[in-house]
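[1] Just need the structure, nothing else, for what follows:
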Amino acid sequence: MADDFHKPTLFGGREFEAFESSSPDPAVTRRIAHDTARSLVSRVRDAGDPSVVDRVVGFTDEHGLETIAELWAMSGPRTLPGALWRIYLLRVMIRQDPDGVALLFQRGTEVLATIDPIVAGAPTPAGPQEVLELSDRILRGVFEGDFADALERAAAFCRVEAAGAASVADDQDAAAPERSTELTTRAARLTTIAEDLASCARLARDDSLD
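    Prediction:
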């Protein structure tokens, strides 16, 4: 099985053929998104090979998000492809700005009175290297270990990060209103992602995430 993953390919020939048309059928696109998401998760899990997981986790580092964005980004937020898209997106966000993410995460741990920092799994204090390692652990959890737990950790991470962004936005409201607005928007988006991932985790526990 591991030989099938020389590169962590997401699409087969038939899937690419479906995109030859400039206006693919939305129903076909949705079906392919779900099929590729199921296939990727099941094949990597069945492989039982850490090197396969490493390659899939690092897929966006080499290829960017464009390949999976064509399909998964347009899927419903509370579906398997929608969940995978959000987790990959979070990982890219962290890797692009680990210092900024670590700052907001640390602030979130200081202002939240919940167990979310513990559920997310980052140490306290969490610096750039720690949040980078956390992003890898969350994504690896999709392909090994308990899938629902990985989604819960990702949701908890988003809640902590959102709380930190909202807190820093309040601090900068007077001195840097544009930055404050940017952070407020970021907090709102992260909160929505957290809600979607938490819902996906519940569906996964019921074996009904598709």
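
[2] use CA for all of it now, contacts and neighbours both
    Fine.

[3] In this protein, where's the longest helix?
    Longest helix in the chain, counting residues (DSSP state H): helix 177-205.

[4] residue ranges of the helices in this protein, please?
    All helices of the chain, identified by DSSP H, fall at 13-17, 26-47, 50-57, 59-63, 66-69, 80-96, 98-111, 116-120, 128-143, 147-171, 177-205.

[5] Pipe those into CSV and attach mean neighbour count and distance to residue 2 per row.
    Listed next are the helices of the chain as CSV, based on neighbours: other C-alpha atoms under 10 Å; distance: least, C-alpha to C-alpha, whole Å:
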stretch, mean neighbour count, distance to residue 2
helix 13-17, 10, 20
helix 26-47, 17, 6
helix 50-57, 19, 6
helix 59-63, 13, 16
helix 66-69, 15, 21
helix 80-96, 21, 21
helix 98-111, 20, 31
helix 116-120, 20, 30
helix 128-143, 21, 14
helix 147-171, 25, 20
helix 177-205, 19, 25
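
[6] Adding distance to residue 7, write those out as a markdown table.
    Formatted as a markdown table, those follow (distance: least, C-alpha to C-alpha, whole Å):
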| stretch | distance to residue 7 |
| --- | --- |
| helix 13-17 | 15 |
| helix 26-47 | 12 |
| helix 50-57 | 7 |
| helix 59-63 | 8 |
| helix 66-69 | 13 |
| helix 80-96 | 17 |
| helix 98-111 | 26 |
| helix 116-120 | 29 |
| helix 128-143 | 16 |
| helix 147-171 | 22 |
| helix 177-205 | 27 |
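
[7] Next, the second sequence, to be compared with the first:
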Amino acid sequence: MAADFHRPTRFPPGMFESYIGSEDPAELSRAAHDTAAAVLSRVREDPDPEIVDRLVRYTDEHGIDAIAELWSQSPAKTLPGALWRIYLLRTLIRQDAESVAYAFRRGSEVSTTIDQVVAGAATPTGPAEVRELADRILRGLFTGDFAVALDRASSFCRVASAGFTSLADDADAADAVHEHRPRELTRRALRLAELADELAACARLWRRESLD
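    As a prediction, the model looks like this:
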């Protein structure tokens, strides 16, 4: 259950490194759940700003693969699966903040929902704003309402997905020569839509204390 994490007495100094390297699927699954629960419960119990900063920026120093080896194979509707998807979203944003910001702005224009409000991106939304939002969402997992952070991430993905879909339609109509462009934009839209659904499902499970 979301409220029943084991509470370690101190933060693991090596974080994820000591778990990496096993090839036993059962052991990897156990490690994924154990590390996700331990990291989250430890930081939420005592949200030391220095530790939170380290966690937010962990992939900047060690790369997304350091977390992927543990959490990327976890089912979407689990705690390690949720954490993986938030880190993945942050990485995708930081790798191409300009395109993602443009898609978010377009999505805000074409969307008929309140998702852009829920996401909470500053306006006008540029590369710096989406990078800052990604950090705030990840920080919110550790220091704020976990479900709200997941909902914000889900809404962000939904708006950006709508934006990429709209841009794909424009590209398809305007440039038949570069056929790969609409396909690439559509692929990004579909992946973000999938992420949005997965994160929203995790938020619902967390509120029912069923995300484990």
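
[8] Can you pull the TM-score for these?
    Scored against TM-score structural alignment, normalised by the length of the first structure, the superposed chains reach a TM-score of 0.91; 202 aligned residues with a C-alpha RMSD of 1.7 Å.

[9] sorry, back to before: Provide the aligned range in the second structure for the longest helix of the first structure.
    Taken onto the second structure by TM-score structural alignment, helix 177-205 of the first structure occupies residues 179-207 there.

[10] any idea how far the matching stretch is from the chain center?
    11 Å (C-alpha atoms, centre = their mean, to the nearest Å).

[11] Stretch 108-124 of the second structure now?
    Mean-position distance between stretch 108-124 of the second structure and its chain equals 17 Å (C-alpha atoms, centre = their mean).

[12] Give me the contact list for it.
    129-130, 133, 151-156, 158-159, 162-163, 166 (C-alpha atoms under 8 Å, 6 or more residues apart in numbering).

[13] Okay, residue 35 of the second structure and residue 80 of the second structure: tell me how far apart.
    8 Å (C-alpha to C-alpha, to the nearest Å).

[14] One more: residue 46 of the second structure?
    Distance from residue 46 of the second structure to residue 80 of the second structure, by C-alpha to C-alpha: 20 Å.

[15] can you check residue 163 of the second structure too?
    In terms of C-alpha to C-alpha, residue 163 of the second structure sits 28 Å off from residue 80 of the second structure.

[16] do the same with residue 73 of the second structure
    For residue 73 of the second structure, the distance to residue 80 of the second structure - C-alpha to C-alpha - is 9 Å.

[17] Equivalent analysis for residue 119 of the second structure, please.
    Where residue 80 of the second structure is concerned, residue 119 of the second structure sits at a distance of 22 Å (C-alpha to C-alpha).

[18] need the contact list for residue 75 of the first structure.
    Per C-alpha under 8 Å, 6+ apart, neighbours of residue 75 of the first structure: 30, 33, 81, 82.

[19] and the residues you listed as TSV, adding distance to residue 195 of the first structure?
    Putting those into TSV (distance: C-alpha to C-alpha, whole Å) gives the following:
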residue	distance to residue 195 of the first structure
30	22
33	21
81	16
82	13
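
[20] any idea which of these is closest to residue 142 of the first structure?
    Comparing those against residue 142 of the first structure with C-alpha to C-alpha places residue 81 closest, at 11.9 Å.

[21] you'd agree that closest one is up against residue 72?
    Yes: assessed by C-alpha atoms under 8 Å, residue 81 of the first structure is found in contact with residue 72 at 5.1 Å.

[22] for the nearest residue to residue 73 of the second structure once chain neighbours are set aside, what are its contacts?
    Nearest-residue entry for residue 73 of the second structure: residue 81, 7.6 Å, with adjacent residues in sequence omitted and distances by C-alpha to C-alpha, 6 or more residues apart in numbering. For residue 81 of the second structure, the contacting residues are 71, 72, 73, 74, 75, by C-alpha under 8 Å, 6+ apart.

[23] please redo it, this time with the cut-off set to 10 Å
    32-33, 36, 70-75, 198-199, 202, 211-212 (C-alpha atoms under 10 Å, 6 or more residues apart in numbering).

[24] Quick test: name the residue nearest the centre of the first structure.
    Most central in the first structure under C-alpha atoms, centre = their mean is residue 87, positioned 0.8 Å from the mean C-alpha point.

[25] and residue 136 of the first structure, what does it touch?
    The contact partners of residue 136 of the first structure, taken as C-alpha under 10 Å, 6+ apart, are 54, 57, 58, 88, 91, 94, 95.

[26] which pair in the residues you listed spans the largest distance?
    54 and 94 (17.4 Å).

[27] Hmm, residue 99 of the second structure is touching residue 131, no?
    No: in this structure residue 99 of the second structure lies outside contact range of residue 131 using C-alpha atoms under 10 Å: 11.8 Å.

[28] any shared contact partners between these two?
    Joint contacts of residue 99 of the second structure and residue 131 (C-alpha under 10 Å, 6+ apart) are residue 93.
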